[in-house]
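Q: This is a predicted model, with the sequence first.
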Amino acid sequence: MSAVLISTNELREVLADKRVRLLDVRWALGDPDGPQHYLEGHIPGAVFVDLETELAAPPSPARGRHPLPDPTQLEKCARSWGVRNGDPVIVYDATGGMAAARAWWLLRWAGIADVRILDGGLPAWIGAGGDIATGAEPDPELGDVELNPGQMPVIDADAAAKWSGVLLDARAGERYRGEVEPVDPQAGHIPGAISAPTADNLDANGRFHALDALRDRFAAFGSGPVAVYCGSGVTAAHQVAALAAVGIEAALYPGSWSQWSNDPKRPVATGPESGSIRVPAR
């Protein structure tokens, strides 16, 4: 897993390298207080990254709740975090990597090869006796990183509609089945998608399962090219990271359900995989 994840012990060792950029990406659906959580306690030297404004473009029904950011703006943000060409980057959150994986995926997509997720995040760091800083950190020296977007596979709604491989829905099972929908305008899933909740990538301590367990999990979904979506392209990145950890490349559908469900031309399925499909009127 070394290409995707880093342990707390490994983090202690690499923090001696002043080139390492440490990014705090605390965000959760319905919790807008990431900046305050950062001020109350973070890993020393970490820079807070705002998922809503720095890792996404403004939301719209046509593009979804967390569209991919403009590459020029993302590069400007990365430089403000102090990232320089060739710097290793480590990202973390306090929710098992659910938000940090968005930064992992975006920076990999943008051409930064050495990006890893802290396995277990801040709780694991604290549990291992790691130091905690409070308040704001000094502004980092402006970086000079040059981004080269397009280094991770992406699909759009049309490709998702006709995907011939394995299309994984990373949301909770009840949202997939259409039993509840707390955010988006329609309940259900993309016809043909398989329910694969992102939360099942993690153990009870919020760490990624062992490689063999992840391999078994994904093997059960079948073979063929893999693509992943979720509500808005955030937790699906966690699924892509878990797949990458076991050597499986997966495409991300960034618009995800928030885009699909806002398009009245798109069919919607409910229930389990063999459930009913609601086809829009032509």
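A: All right, it came through fine.
Q: Could you use CA atoms for every contact and neighbour count after this?
A: Will do.
Q: and the spatially closest residue to residue 197 that is not a sequence neighbour, how many residues sit next to it?
A: If the residues on either side of it in the chain are set aside, residue 197 comes closest to residue 170, at 4.4 Å by CA to CA, 6 or more residues apart in numbering. By other CA atoms under 10 Å, the residues close to residue 170 number 29.
Q: Look up how far residue 228 lies from residue 170.
A: Using CA to CA, to the nearest Å, we find residue 170 at a distance of 7 Å from residue 228.
Q: quick one on the thing from earlier: contacting residues around the residue nearest to residue 197?
A: By CA atoms under 8 Å, 6 or more residues apart in numbering, the contact set of residue 170 is 195-198, 228-230, 235-236, 239.
Q: hey, what's in contact with both of residue 170 and residue 228?
A: With CA under 8 Å, 6+ apart, residue 170 and residue 228 have common neighbours 236, 239.
Q: Just the buried residues of stretch 33-53, please?
A: 34-35, 37-38, 42-43, 45-52 (16 or more other CA atoms under 10 Å).
Q: ok, back up a step: so which of the contacts of residue 170 sit within helices?
A: Among those, the members falling in helices (DSSP state H) are 235-236, 239.
Q: tell me what the helix or strand where residue 23 lies is packed against?
A: Here residue 23 sits within strand 21-24, counting by DSSP states H and E. Counting contacts by 3 or more CA pairs under 8 Å, 6 or more residues apart in numbering; DSSP states H and E, strand 21-24 is packed against strand 47-48, strand 89-92.
Q: for comparison:
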Amino acid sequence: MTSAIISAADALALHSAGRDIVFLDVRFAPDKPDSRADYQAQHITGAHYVDLRTQLQGQGGGTAGARPLPGVEQLQQDITRWGINPDSLVIVYSDKTHAAAARAWFVLEWAGHQNAKFLDGGLNAWIAAGGTTSNETPADGHGTFEIITTGHLPTASADEIAGLIATNIPVFDARDPAGYEAGHIPGARSISSKLVLDETGHLLPKPAIEALFAANGAKPGDTVGVYCGGGVAAALESLALREIGIDARHFVGSFSAWSADPARPVAQGK
């Protein structure tokens, strides 16, 4: 299994060797409409700014959830503008909101680009490794990668999540415990996506991730479901699960989609 994680040292070495790399800077805060100013203050040299709300999601609402996957036509335009070619190595990163970068990884892989990597530790790790940064915005690219089909990473519908739970297959809620306790899918198990990262924003070693999920009924080779509030935190959890060989089915609509359907039950508490 090929890892979707790349270290800052490896990324810097490939960049220095002239590898065709496209860096995508993805920052997100639910209470902040636009993080472009943070990007403009400092980002990896040559990195393109990615707005999660307009480029990594479609029109949300109702049982589609808060952040459904983006439309193919719009995503194709952005991929072209970012300069992504079929053989490009695409490295996604964030400054602090690593789940947002994982959402970019998920979208690109789902759309068929099989060489997207999550920069472990994000921007801070790049700087610590000696990578250069800039406050200049790169020109639009002219990428040649074309989306032929989607679905190259598995997703799950609300019915499929309900089916997993009915057959005692683990479904993980990637929100913080407070969100889970306020309302969750009955039968789902609470594992915050923050638990797969250390205090520096690096993914935990694989044995530690395996132990975390083994304690909650999932081991390498298993299939599980995962969701969050709107499909961002669950992308990070899906990434971590896939790194240890667990087939994570990402319910992109997540709890925002589930709770919008009055026919769906909601549980509260731990």
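A: Here it is on my side, so go on. Since this is a predicted model, take the numbers as computed values, not measurements.
Q: Once they're superposed, what TM-score comes out?
A: The TM-score (TM-score structural alignment, normalised by the length of structure 2) is 0.93; 262 aligned residues with a CA RMSD of 1.5 Å.
Q: How about the contacts made by the aligned partner of residue 231 of structure 2 in structure 1?
A: Using TM-score structural alignment, the partner of residue 231 of structure 2 in structure 1 is residue 233. Shown in contact with residue 233 of structure 1 (CA under 8 Å, 6+ apart): 66-67, 102, 252-256.
Q: tell me which of those is nearest to residue 191 of structure 1?
A: Ranked by distance to residue 191 of structure 1 (CA to CA), the contacts of residue 233 of structure 1 are led by residue 256 at 13.0 Å.
Q: Quick check: that closest one touching residue 231?
A: Yes. Residue 256 of structure 1 lies in contact with residue 231 (CA atoms under 8 Å); the separation is 5.6 Å.
Q: At which residues are the strands of structure 2 located?
A: Assigned by DSSP state E, the strands in structure 2 fall at 5-6, 21-27, 43-44, 48-51, 89-93, 116-119, 133-134, 171-173, 189-190, 223-227, 247-250.
Q: in the stretch 101-250 of structure 1, which spans are helices?
A: Assigned helices in the stretch 101-250 of structure 1, in chain order: 121-127, 157-161, 173-176, 211-219, 235-245 (criterion: DSSP state H, counting those that start in this stretch).
Q: Of all those, which one is nearest residue 98 of structure 1?
A: Nearest of these (CA to CA): helix 235-245, 5.4 Å.
Q: For residue 98 of structure 2, grab the count of nearby residues.
A: 30.
Q: quick one, what contacts it?
A: Contacts of residue 98 of structure 2 by CA under 8 Å, 6+ apart are 27, 122, 201, 236.
Q: Would you reformat the residues you listed as CSV and include neighbour count and distance to residue 7 of structure 2?
A: Below are these laid out as CSV (neighbours: other CA atoms under 10 Å; distance: CA to CA, whole Å):
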residue, neighbour count, distance to residue 7 of structure 2
27, 23, 19
122, 27, 9
201, 20, 12
236, 28, 16
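Q: Can you lay out those residues as JSON lines showing distance to residue 80 of structure 2?
A: Shown next, in JSON lines, are the contacts of residue 98 of structure 2 (distance: CA to CA, whole Å):
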{"residue": "27", "distance to residue 80 of structure 2": "20"}
{"residue": "122", "distance to residue 80 of structure 2": "24"}
{"residue": "201", "distance to residue 80 of structure 2": "30"}
{"residue": "236", "distance to residue 80 of structure 2": "25"}
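Q: re earlier: let's have the contacts of residue 233 of structure 1 in JSON lines, adding neighbour count.
A: Listed next are those as JSON lines, based on neighbours: other CA atoms under 10 Å:
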{"residue": "66", "neighbour count": "24"}
{"residue": "67", "neighbour count": "23"}
{"residue": "102", "neighbour count": "25"}
{"residue": "252", "neighbour count": "27"}
{"residue": "253", "neighbour count": "24"}
{"residue": "254", "neighbour count": "27"}
{"residue": "255", "neighbour count": "28"}
{"residue": "256", "neighbour count": "30"}
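Q: Of the residues you listed, which belong to helices?
A: 102, 256.
Q: now, which of the contacts of residue 233 of structure 1 sits nearest residue 5 of structure 1?
A: residue 102 (13.6 Å).
Q: Next up, the contacts around that closest one.
A: Applying CA under 8 Å, 6+ apart to residue 102 of structure 1 gives the contacts 55, 233-235, 237-238.
Q: make it 6 Å
A: 234, 237 (CA atoms under 6 Å, 6 or more residues apart in numbering).
Q: Quick check: it vs residue 160 of structure 1, distance?
A: 20 Å.
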